[in-house]
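Undergrad: This is a predicted model, with the sequence first.
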Amino acid sequence: MVERIGSRSTPAALKDVARTFGESDVTVSTDATRVANGSVELVDTSTSTVSRPADGTSTTSSTGKGVVVVPSSDLSSIEVTVSSNVSGGEGVRVTDSDANTLDSVSGSYNGNETVTLNASLSAESKYYVAVDGPDGWEAGTNENVSYPYESKWLDMVSGVDTVESWDGGSEDDTVAYSIESITATNDSVTSGSVTVEFGTPGTPPPDAVGWDVAYMTRTLNGETVEIYVQEAQGSPGWTDVAGPIRRGDSIPADPENDVRFRVKFSRSDTSSNPTLDSILRRYKL
């Protein structure tokens, strides 16, 4: 809701304010962040899911078949969903690029079942995630693939049609095998962001002539909270027009366009908790 501040002897300023980030006319979009106790902060644990197209067929196999993945951050576990056409699988595992098994779950696995593998995966290293089975088991496949498939914490970069200890893995980037999606868990989140939008349509009220300044309050705790101004410029959408800004900086945007804030958080110590505590945009009268 637009508020007025000032006295009767001076023109009243118009402003949009987010004090708790739960206001009815405030919309926040979080990425590895959350609203807690009236502020925005980094999450403790974040997940992301990478998926490839669903199975188109299946193939008979006597070896482990799966996909090649590369984390963008150190991970503590992955949750693996077996693809729809798998039949007769007898285990799911994750190995390093030399096919040393890091964790495995045995049992009978068929299409669309999900298992958790508790393995420490290092950022920018290559791993194989595969389903194993007896001679003649059915591995789900899709040959209509276009690698890489990406998510925040994990990318799927190829298929692997042989995962054996004696030869590492035989990679094939023209087909996907047996694994349809993987959810990665990152419990050492060091960066994230949030966008803060105000009510629709968001352009200045009739008695305002444009945008004036932005104000914010932050609790840094020795870390970094950076605020950027974004302007709605049509296709492709929101564009950064200023930032990182300081308290009281002007908003360099066309008065006919909406503006919002993009806030970046980063920390070197995961026990630190930098927060965005409030933010406002003021109209020019």
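TA: Everything's here; your move. Nothing here was measured: the structure is a model prediction, and the numbers come from that model. Numbers count the residues shown, from 1 in each chain.

Undergrad: Going by C-alpha atoms from here, please, whenever you check contacts or count neighbours.
TA: Will do.

Undergrad: can you map out the helices along the stretch 151-285 of the chain?
TA: Secondary structure of the stretch 151-285 of the chain, counting by DSSP state H, counting those that start in this stretch: no helices present.

Undergrad: Now residue 184. Nearest residue, chain neighbours left out?
TA: In this structure, residue 184 finds its nearest non-sequential neighbour in residue 78, 4.6 Å apart by CA to CA, 6 or more residues apart in numbering.

Undergrad: What's the local residue count around that neighbour?
TA: Each residue near residue 78 was counted by other CA atoms under 10 Å, and the total is 24.

Undergrad: What of residue 104?
TA: Number of residues near residue 104 (other CA under 10 Å) recorded here: 18.

Undergrad: same check, this time on residue 182
TA: 25.

Undergrad: this is the other structure I want to compare:
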Amino acid sequence: MSNLDAFSSQGIDRDADIRRFMHDLVDSYDEELELEIDDGESGGLVDREARRLYFRELFRLQGELVKLQDWVQHTKQKVVILFEGRDAAGKGGVIKRITQRLNPRVVRVAALPAPNDRERTQWYFQRYIAHLPAAGEMVLFDRSWYNRAGVERVMGFCSDEEYEEFFRTVPDFERMLVRSGTVLIKYWFSITDEEQHARFLGRIHDPLKQWKLSPMDLESRRRWEEYTKAKEIMLERTHIPEAPWWVVQAVDKKKARLNCISHLLDQLPYAEVPHDPVLLPARVRNADYFRHPVPAEMYVPEKY
């Protein structure tokens, strides 16, 4: 059975889901396509006008992100951005577009694995604190300390006492961060039941995406309603004035990326930092310099 034929075995509209699968497959290659267009090689595009508008806005916003990065570094800001949401909600896609053209020494991503045996004995927030920014840095958390309110609660990885202690502690923890001069921005990426279903099928049948699916992801699909209840409680109990939640409508991936980046830029009073003109110095040439040839066997074969 082919990957596409497998759609029909799952009790769904095969033709509609094949169209969706192909659409998502093309969308998954957009990062490379963006780089090609940035280099002036637009190629042949499906729905060319819509893509042109998307790329135009994306590049404009990424240009503003470069200005934001310069401002953060110049003014010694400390910025933390949390990205939360269901599996396949698009958090990684927007993080990738935010960081795509930025300096990883200034803007970095923290995507922590499950805690090890030692970390399970620590204060819950301890392992996250190690990744907080110093002055002049931005840290994007691809999932965060809110794991306790989500996956840990639903999957039974924490006790009722630990769960309640989290809600008692997290508002004070976040207020401490803000009082210390850290800007804290929290995003929840919202998708529908049907959209997650379609995206999971896309991952199952796309060899380049299968690594994204874990047994935990599949179990989260079964427990959709439990995750919904956990999300609602989390938003209600941790939406504080010092660090409110912002919900990104993420059914349309491209709109979600643009809306989130635009909103992020609006949250910070950044300004373009003036720089002295960059002048390329003349290369120093020495009469006694001799460039030694590289042995042919050291070269990577040019297959393309």
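TA: Everything's here; your move. From a predicted model like this one, the values you see are computed outputs, not experimental measurements.

Undergrad: TM between them?
TA: In this superposition the chains share a TM-score of 0.22, using TM-score structural alignment, normalised by the length of the first structure; 111 aligned residues with a CA RMSD of 6.6 Å.

Undergrad: Quick check: the residue nearest to residue 184 of the first structure touching residue 181?
TA: No - counting by CA atoms under 8 Å, residue 78 of the first structure stays clear of residue 181, with 10.1 Å between them.

Undergrad: what helices or strands is the helix or strand encompassing residue 141 of the first structure leaning on?
TA: Here residue 141 of the first structure, judged by DSSP states H and E, is contained in strand 137-142. Here strand 137-142 of the first structure touches strand 57-61, strand 89-96, strand 176-177, going by 3 or more CA pairs under 8 Å, 6 or more residues apart in numbering; DSSP states H and E.

Undergrad: so it versus strand 89-96, what angle?
TA: 60 degrees (axes from the mean of the first three to the mean of the last three CA atoms, to 10 degrees).

Undergrad: circling back to that earlier point, now the residue nearest to residue 184 of the first structure: which helix or strand?
TA: strand 77-82.

Undergrad: how close does the residue nearest to residue 184 of the first structure sit to residue 96 of the first structure?
TA: For residue 78 of the first structure, the distance to residue 96 of the first structure (CA to CA, to the nearest Å) stands at 14 Å.

Undergrad: returning to that earlier point: what angle do strand 137-142 and the strand holding residue 78 of the first structure make with each other?
TA: 100 degrees.

Undergrad: Wait, residue 275 of the first structure touches residue 41, no?
TA: Yes - under the criterion of CA under 8 Å, residue 275 of the first structure makes contact with residue 41 at 4.8 Å.

Undergrad: Whichever strand or helix holds residue 48 of the first structure versus strand 77-82: what angle between them?
TA: Element membership of residue 48 of the first structure, judged by DSSP H and E, is strand 46-51. With the same axes, to 10 degrees defining the directions, strand 46-51 of the first structure sits at 30 degrees from strand 77-82.

Undergrad: can you tell me the helix or strand for residue 35 of the second structure?
TA: helix 30-38.

Undergrad: could you measure residue 203 of the second structure against residue 21 of the second structure, distance?
TA: For residue 203 of the second structure, the distance to residue 21 of the second structure - CA to CA - is 9 Å.

Undergrad: Let me fix that, I meant to ask about residue 36 of the second structure.
TA: 23 Å.

Undergrad: Name the residue in those two with the higher neighbour count.
TA: Higher neighbour count among residue 36 of the second structure and residue 21: residue 21, with 21 against 13, using other CA under 10 Å.

Undergrad: Verify the stated contact: the more buried one with residue 202.
TA: Yes - counting by CA under 8 Å, residue 21 of the second structure does reach residue 202; the two are 5.6 Å apart.

Undergrad: Residue 79 of the second structure in helix, strand or coil?
TA: Secondary structure, DSSP: H, G, I helix; E, B strand; the rest coil: residue 79 of the second structure is strand.

Undergrad: pretty sure it contacts residue 139?
TA: Yes - the pair residue 79 of the second structure / residue 139 is scored as a contact, 6.3 Å apart, by CA under 8 Å.

Undergrad: Show me which of these two is the more surrounded one.
TA: Between residue 79 of the second structure and residue 139, counting by other CA under 10 Å, residue 79 is the more crowded of the two (24 against 21).

Undergrad: what's near enough to touch that one?
TA: By CA atoms under 8 Å, 6 or more residues apart in numbering, the contact list for residue 79 of the second structure reads 72, 133, 137-139, 182-184.

Undergrad: So which of those residues wins on neighbours?
TA: residue 138 leads the contacts of residue 79 of the second structure on contacts (other CA under 10 Å) with 26 neighbours.

Undergrad: How much space separates that residue from residue 27 of the second structure?
TA: 27 Å.
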